[in-house]
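A.B. asks: predicted model and sequence follow; I will ask about them next.
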Amino acid sequence: MQHDTQHAHHEHGGLGTVSWSMAAQATLHCLTGCAIGEVLGMVIGTALGWGNVQTMILAIVLAFFFGYSFTLRGVLKAGVDFRTALRVALAADTLSIAVMELIDNGVIALWPGAMDAHLADVKFWLVLAIALAAAFAITVPVNKWMIGRGKGHAVVHQYH
């Protein structure tokens, strides 16, 4: 019995069993920042008349910015200095946002006609919704694995 307890402690970084709900909440947190950044980037890129590549780059940059900002805000509210809070946000969100952006933008880039859809087109919003849903579904297990090892959003929990 002691071996099983030690194995579980090692396997989950001392956090116990990580629930799918906990992983989904962490992923939803990232998804919110990513979605805001994606949409804002596409709106700005479209308004400025930029091409697909430039608009996608802006959307990705803004997705990371908003994803990190949400975590940063919460950690700063806990009274942590900015430098430490920034390190926590980078550690908590980088892999999650990167996976989410890879899947999200991959779906949009590979979906026939999606890159040419305009903000007023139903196709644009439908493909974006599908892309974000796919990114969420694929990122939840990544976050579950990371939290279980004391990484990712697990580093934020001590500040809540």
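C.D. replies: Thanks, I have it.

A.B. asks: from here on, contacts and neighbour counts on C-alpha atoms
C.D. replies: Will do.

A.B. asks: could you find the closest non-adjacent residue to His153?
C.D. replies: Ala92 (4.6 Å; C-alpha to C-alpha, 6 or more residues apart in numbering).

A.B. asks: second structure follows, compare the two:
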Amino acid sequence: MTFTMSKNVRCVPMIILADLWLSLCVLTVILIAADCRSHPQRMGVMNMTWPLTGLYFGPIAGWLYRTLGRSQRTGDHAGAHHHQHMLGSSGSHDVSIRATLVSTTHCGGGCVLGDLIGETLAGAFSLTLFGSKLAAGWILDFVLAFLLGIAFQYWSIRPMQPDMTSKDAFLAALKADTLSITAFEIGMFAVMGLRLAIAPNLTIWDAGFWIWMQVAMLAGFATSFPANRWLVRAGLKHAM
């Protein structure tokens, strides 16, 4: 795996730094996943969401998980107290910020997983649509991100409302996450388009490609945040 600077130039120090950074991100994912396995979240789908967050937030995801994730464990009163101290959740405004952060992380989990699968498939099999690799990749990304994002939301609704029918839970998931998923993908595609203009020769076999993907996912998180905040405030999405 290499960090391609241009068509004919490769920078060895950047290759090493890129590989080290991605290795650190993978280590963060493993550590969060191990902690979630030992101390499961109250909402089962978050046991997948928090490790996935490490893929694009890197070590920062570890801090987010310790601050927000541990307060969601069953009976973890110490974690809840720590969370209140860090985010000041005694006020309604701060609770909204906390709920939006977790909800956006949850939304991002499904989107990130879909985008990773989509980009890997599109790159590995050189998929095209109407002769365009870009169109094939982006459509596959969006479809998979949407399906998995709705699935993540569905898996969060069913435990909270076990009496709801599967159909109603699915419709509620569509209502809750369609806007936020779309917002996430818009932010992500904007950075991916920038990457094509700056480094068009990067492929999935280059570490630089995945670092660009991380930046794109962070942009998606940023554009999805206001959408999630509005959805939670409007009562269209449960605060998490």
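C.D. replies: Yep, that arrived. Just so it is clear, the model here is predicted, and its values are computed rather than measured.

A.B. asks: what's the TM-score for these two chains?
C.D. replies: Overlay of the two chains. TM-score (TM-score structural alignment, normalised by the length of the first structure): 0.79; 140 aligned residues with a C-alpha RMSD of 1.9 Å.

A.B. asks: what range does stretch 84-92 of the first structure cover in the second structure?
C.D. replies: Aligned by TM-score structural alignment, stretch 84-92 of the first structure corresponds to residues 168-176 of the second structure.

A.B. asks: can you list contacts of the matching stretch?
C.D. replies: Ile150, Ala151, Gln153, Tyr154, Ile157, Arg158, Leu231, Leu236, Lys237 (C-alpha atoms under 8 Å, 6 or more residues apart in numbering).

A.B. asks: so how many other residues sit close to the second one?
C.D. replies: With neighbours defined by other C-alpha atoms under 10 Å, the count for Ala151 of the second structure comes to 19.

A.B. asks: before we move on, what about the first one?
C.D. replies: Number of residues near Ile150 of the second structure (other C-alpha under 10 Å) recorded here: 25.

A.B. asks: in the first structure, what residue corresponds to it?
C.D. replies: Per TM-score structural alignment, Ile150 of the second structure is aligned with Tyr68.

A.B. asks: ok, Met46 of the second structure to Thr100 of the second structure distance?
C.D. replies: Counting by C-alpha to C-alpha, to the nearest Å, the gap from Met46 of the second structure to Thr100 of the second structure is 14 Å.

A.B. asks: how about Phe70 of the first structure, what does it touch?
C.D. replies: Counted by C-alpha under 8 Å, 6+ apart, Phe70 of the first structure has contacts His29, Gly33.

A.B. asks: and it, what helix or strand is that in?
C.D. replies: helix 52-77 (DSSP states H and E).

A.B. asks: buried ones in the next helix or strand after that helix?
C.D. replies: Next along the chain after helix 52-77 of the first structure, taking DSSP H and E as the criterion, comes helix 82-110. Neighbour-count burial for helix 82-110 of the first structure flags 85-86, 88-101, 103-105, 107-109 (criterion: 16 or more other C-alpha atoms under 10 Å).

A.B. asks: ok, now stretch 133-151 of the first structure?
C.D. replies: Across stretch 133-151 of the first structure, burial judged by 16+ other C-alpha under 10 Å covers 133, 135-136, 138-140, 142-151.

A.B. asks: number of residues surrounding Met240 of the second structure?
C.D. replies: For Met240 of the second structure, the count of nearby residues is 19 (other C-alpha under 10 Å).

A.B. asks: which residues touch it?
C.D. replies: Ala99, Thr100, Val102, Ser103.

A.B. asks: for Gly123 of the second structure, see how far away it is.
C.D. replies: Distance from Met240 of the second structure to Gly123 of the second structure, by C-alpha to C-alpha: 35 Å.

A.B. asks: equivalent analysis for Leu144 of the second structure, please.
C.D. replies: In terms of C-alpha to C-alpha, Leu144 of the second structure sits 15 Å off from Gly123 of the second structure.

A.B. asks: more neighbours: these two, which one.
C.D. replies: More crowded of Leu144 of the second structure and Gly123, by other C-alpha under 10 Å: Leu144, with 21 against 17.

A.B. asks: skipping adjacent residues, who's closest to the residue nearest the centre of the second structure in space?
C.D. replies: Nearest to the mean C-alpha position of the second structure, counting by C-alpha atoms, centre = their mean, stands Gly108 at 2.8 Å. In this structure, Gly108 of the second structure finds its nearest non-sequential neighbour in Phe221, 6.5 Å apart by C-alpha to C-alpha, 6+ apart.
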